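Peer 1: The sequence and its predicted three-dimensional model are supplied below.
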Amino acid sequence: KQQYEGPFRLIFSWKYVGVIFTLLGSLLVVLYFIWQKKVDERERSRKMMIGRARIGGEWELTNMEGKLEGSKDLLGKWLLIYFGFTNCPDICPVEIEKLVDVIDILDREDAKVDILPIFISVDPERDTIERVRRYCAEFSPKLRGYTGTKEQVGKVAKAFRIYHSEGPHTKGLKKTDPDDYIVDHTVICYLIDPDGQFHDYYGQNRRAREIAQVIKMKALQWDMKHGKAGKSWIDKLSSMISNDTKDVDQKTTNLENSKQNTTVAVA
């Protein structure tokens, strides 16, 4: 006699039990990866916040007018800060020129970012107020310079995690000549937001236009987060799209001209 195989026997057969366990296992794996991704994102966010909290902060130095000025006086503006010294033979001039180029690029935009270029000396022994003033004037009238006592400069450098160390001193030809030496220091530009908080940093490998584009996007994001987007946000976004389009068009034109020149040369 044939036995009747009802629906319950079919449903609970080992085959379907295996399929169900496979599906449940796959679902658990997916849920685990989703959970792990959220944990990783929270950890990255936590590390970023810790990093920001450990860089920068309140500072005060002597400006080019001989007055004490610092982070509290500059609140409400974006700051692009570079640490260097006026006797620097090559690296500092190149980096400061790049910093000024970034500001000039941003100032040419239809919707400008309110940003100040800042130079802070890590050589207080030689960099007097007058010397810093003359040095900054060589690059741009927009550039603000700061110096201070050895203790003041050391405190600011420590807050921004700036390494700086004087090299061997060599005496001049005359006894009255000052010592000549190089100051080894960290080469980084720091971006500080209008709240006075560390926001980003840029090393030697970043170009001026690239940095300017990043700062524009950071400023847009900051405006949106603080409810200051409005029409200015739309203007800035339109400006960014327009400039990006111009860059692409220019690169295309340069490529076409290059191809034409190559064709003529071959002919």
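Peer 2: Nice, thanks for sending it over.
Peer 1: going forward, measure contacts and count neighbours with C-alpha atoms only.
Peer 2: Will do.
Peer 1: now the helices for the protein?
Peer 2: 7-11, 14-54, 91-107, 129-137, 150-159, 208-225, 230-266 (DSSP state H).
Peer 1: between these, which gets nearest to Asp73?
Peer 2: helix 150-159 (15.4 Å; Cα to Cα).
Peer 1: For that closest one, give me every contacting residue.
Peer 2: Outside helix 150-159, the residues that touch it by Cα atoms under 8 Å, 6 or more residues apart in numbering are 54-57, 59-61, 121-125, 147, 163-164.
Peer 1: that older thread, right, and the helices of the chain - which one's nearest Ile182?
Peer 2: Comparing those under Cα to Cα, the one sitting nearest is helix 91-107, at 11.5 Å.
Peer 1: hang on, the earlier thing: Pro194 is nearest to which of the helices of the chain?
Peer 2: helix 208-225 (9.1 Å).
Peer 1: and that closest one, what does it pack onto?
Peer 2: helix 91-107, helix 230-266 (3 or more Cα pairs under 8 Å, 6 or more residues apart in numbering; DSSP states H and E).
Peer 1: Figure out which of those helices is closest to Arg209.
Peer 2: helix 91-107 (6.5 Å).
Peer 1: Included below, for side-by-side comparison, is a second structure:
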Amino acid sequence: MATILRQLRTKGLKTLLNRTKFYGVAPRNFAAESRWLSSASKPSSAPGGAGATTGRKLLTDTAGPPPGGRAVRGGPVSWASLGLLVVTGVGLITYYDREKKRRIEDLKQAPPEAKAGPSVGKAAIGGPFKLLNHEGKVVTDRDFVGNWTLIYFGFTFCPDICPDELTKLAEAVDQIEKKIGVQVVPVFISIDPERDTVEQVREYLKEFHPRLVGLTGSVNDIRQVAREYRVYYMKTEEEGTDYLVDHSIIMYLMDPNMDFVKFFGKNYNADGLTDGVVEEIQKYGKK
């Protein structure tokens, strides 16, 4: 019996120490308590062994949870702090949901012109220019007013892309005229003014279409018109006068007022370009 009591006292003290560390309770004088528990655990002279009962009750009470709430199993978080976290999260979700609904209502009540946004208006493509044509005459953007115009930016020393695009442009212009009887003016603007002189452009365009208009000019003039039409171009692989020019591969359709209508990329073939231009001309006539 004495051996069993000693094992219970030892196991009880270890349990008390472990729980004390877990709950963060300040350390106590366990040596003194051990002696007290030892004496309290012995059978009392009083009837019923009151001393043993008192010792067991003290051990149970001391190992209870700290003041302020019972700890959540698996971590030092109280139910009170967990409840506060949940309440805060619900409050934030409710707030943002209410703000979202309020903003949607504001947009619904806004006037039509405010809801239209930046999609209203025409693209900022095109503008005034002053260049030399392939005959050496000064030409401005106003000389093309009254006609539908397809403009392509390239250079005469281009090995493959520019000849392909100009061939496609020439075919489309003829097909458009056959389909709806409208003569679209094809225009080639050089982005290589250092080599594309008036004479060079004139000789180059003979290979494509008799009505194809070639334009060139000074470095500043070409830079200005390229900026107006949002055209990218840059010299590459430069070795003296032998170089290529990387540039946008786009055709710009301009209406009879020289306002931009639509652009057509390299992915359009001659038939696709023809159909696209015809569609835009027909829509313009119905306005």
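Peer 2: Looks like it came in fine. Because the structure is a prediction, the values reported are computed rather than measured.
Peer 1: Quick TM-score on the pair, please.
Peer 2: Overlay of the two chains. TM-score (TM-score structural alignment, normalised by the length of structure 1): 0.63; 182 aligned residues with a Cα RMSD of 2.2 Å.
Peer 1: Sitting in strands, which of the contacts of helix 150-159 of structure 1 do you find?
Peer 2: 60-61, 121, 164 (DSSP state E).
Peer 1: Redo these as a markdown table? Include distance to Arg46 of structure 1.
Peer 2: Compiled in a markdown table, those are given as follows (distance: Cα to Cα, whole Å):
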| residue | distance to Arg46 of structure 1 |
| --- | --- |
| Glu60 | 28 |
| Leu61 | 31 |
| Ser121 | 32 |
| His164 | 29 |
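Peer 1: now, which of the residues you listed sits nearest Leu24 of structure 1?
Peer 2: Nearest to Leu24 of structure 1 among these, with distances taken as Cα to Cα, is His164, at 58.2 Å.
Peer 1: burial measure for that closest one, as a count.
Peer 2: 18 (other Cα atoms under 10 Å).
Peer 1: What's the match for Thr53 of structure 2 in structure 1?
Peer 2: Aligning on TM-score structural alignment leaves Thr53 of structure 2 without a counterpart in structure 1.
Peer 1: tell me the contacts of Thr53 of structure 2?
Peer 2: Ser41.
Peer 1: SS state for it?
Peer 2: Put simply, Thr53 of structure 2 is helix when judged by DSSP: H, G, I helix; E, B strand; the rest coil.
Peer 1: Please apply the same query to the one 3 residues further on.
Peer 2: When states are read from three-state DSSP, the local structure at Arg56 of structure 2 comes out as helix.
Peer 1: re the thing from before, next, give me the two most distant ones among the contacts of helix 150-159 of structure 1.
Peer 2: Largest pairwise distance in the contacts of helix 150-159 of structure 1, by Cα to Cα, is 27.1 Å, between Arg54 and Glu125.
Peer 1: which non-adjacent residue is nearest Gly265 of structure 2?
Peer 2: Ile250 (4.7 Å; Cα to Cα, 6 or more residues apart in numbering).
Peer 1: List the contacts of that neighbour.
Peer 2: 152-153, 263-266.
Peer 1: Can you select the buried ones from those in PyMOL?
Peer 2: Restricted to buried positions by 16 or more other Cα atoms under 10 Å, the PyMOL selection for the contacts of Ile250 of structure 2 reads:
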select buried, resi 152+153+263+264
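Peer 1: Just put the contacts of Ile250 of structure 2 in TSV and tack on distance to Glu165 of structure 2.
Peer 2: Formatted as TSV, those follow (distance: Cα to Cα, whole Å):
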residue	distance to Glu165 of structure 2
Tyr152	8
Phe153	10
Phe263	13
Phe264	11
Gly265	10
Lys266	8
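Peer 1: Of the contacts of Ile250 of structure 2, which ones are shared with structure 1?
Peer 2: Contacts from the contacts of Ile250 of structure 2 that recur in structure 1, judged by both residues aligned by TM-score structural alignment, their matches' Cα atoms under 8 Å, are 152-153, 263-266.
Peer 1: which of those residues lies closest to Lys178 of structure 2?
Peer 2: Phe264 (20.3 Å).
Peer 1: Surely the closest one and Tyr252 touch.
Peer 2: Yes. Using Cα atoms under 8 Å, Phe264 of structure 2 is in contact with Tyr252, at 6.6 Å.
Peer 1: sorry, back to before: what subset of the contacts of helix 150-159 of structure 1 is buried?
Peer 2: 55-57, 59-61, 121-124, 147, 164.
Peer 1: between those, which is closest to Val264 of structure 1?
Peer 2: Ser121 (52.9 Å).
Peer 1: where's Thr156 of structure 2 relative to Ala32 of structure 2, distance?
Peer 2: Counting by Cα to Cα, to the nearest Å, the separation of Thr156 of structure 2 from Ala32 of structure 2 is 105 Å.
Peer 1: Of the two, which one has the most company?
Peer 2: Thr156 (21 against 10).
Peer 1: what's the counterpart of the more buried one in structure 1?
Peer 2: Using TM-score structural alignment, Thr156 of structure 2 sits opposite Thr86 in structure 1.
Peer 1: quick one: contacts for its match?
Peer 2: 92, 121, 123, 127, 131-132, 135.
Peer 1: residue closest to the middle of structure 2?
Peer 2: The residue lying closest to the centre of structure 2 (Cα atoms, centre = their mean) is Pro118, at 17.8 Å.
Peer 1: which ones are touching that residue?
Peer 2: Contacts of Pro118 of structure 2 by Cα under 8 Å, 6+ apart: none found.
Peer 1: gap between the alignment partner in structure 2 of Gly196 of structure 1 and Glu280 of structure 2?
Peer 2: Under the alignment by TM-score structural alignment, Gly196 of structure 1 pairs with Met258 in structure 2. Distance, Met258 of structure 2 to Glu280 of structure 2, by Cα to Cα: 14 Å.
Peer 1: Tell me the spacing between the residue nearest to Phe155 of structure 2 when sequence neighbours are not counted and Arg230 of structure 2.
Peer 2: Excluding its sequence neighbours, the residue lying closest to Phe155 of structure 2 (Cα to Cα, 6+ apart) is Ser190, at 5.0 Å. Ser190 of structure 2 sits 14 Å away from Arg230 of structure 2, going by Cα to Cα.
Peer 1: before we move on, what about Arg56 of structure 2?
Peer 2: 91 Å.
Peer 1: swap in Lys21 of structure 2?
Peer 2: From Lys21 of structure 2 to Arg230 of structure 2 the distance is 73 Å (Cα to Cα).
Peer 1: which residue in structure 2 lines up with Leu106 of structure 1?
Peer 2: That one, Leu106 of structure 1, aligns with Ile176 by TM-score structural alignment.
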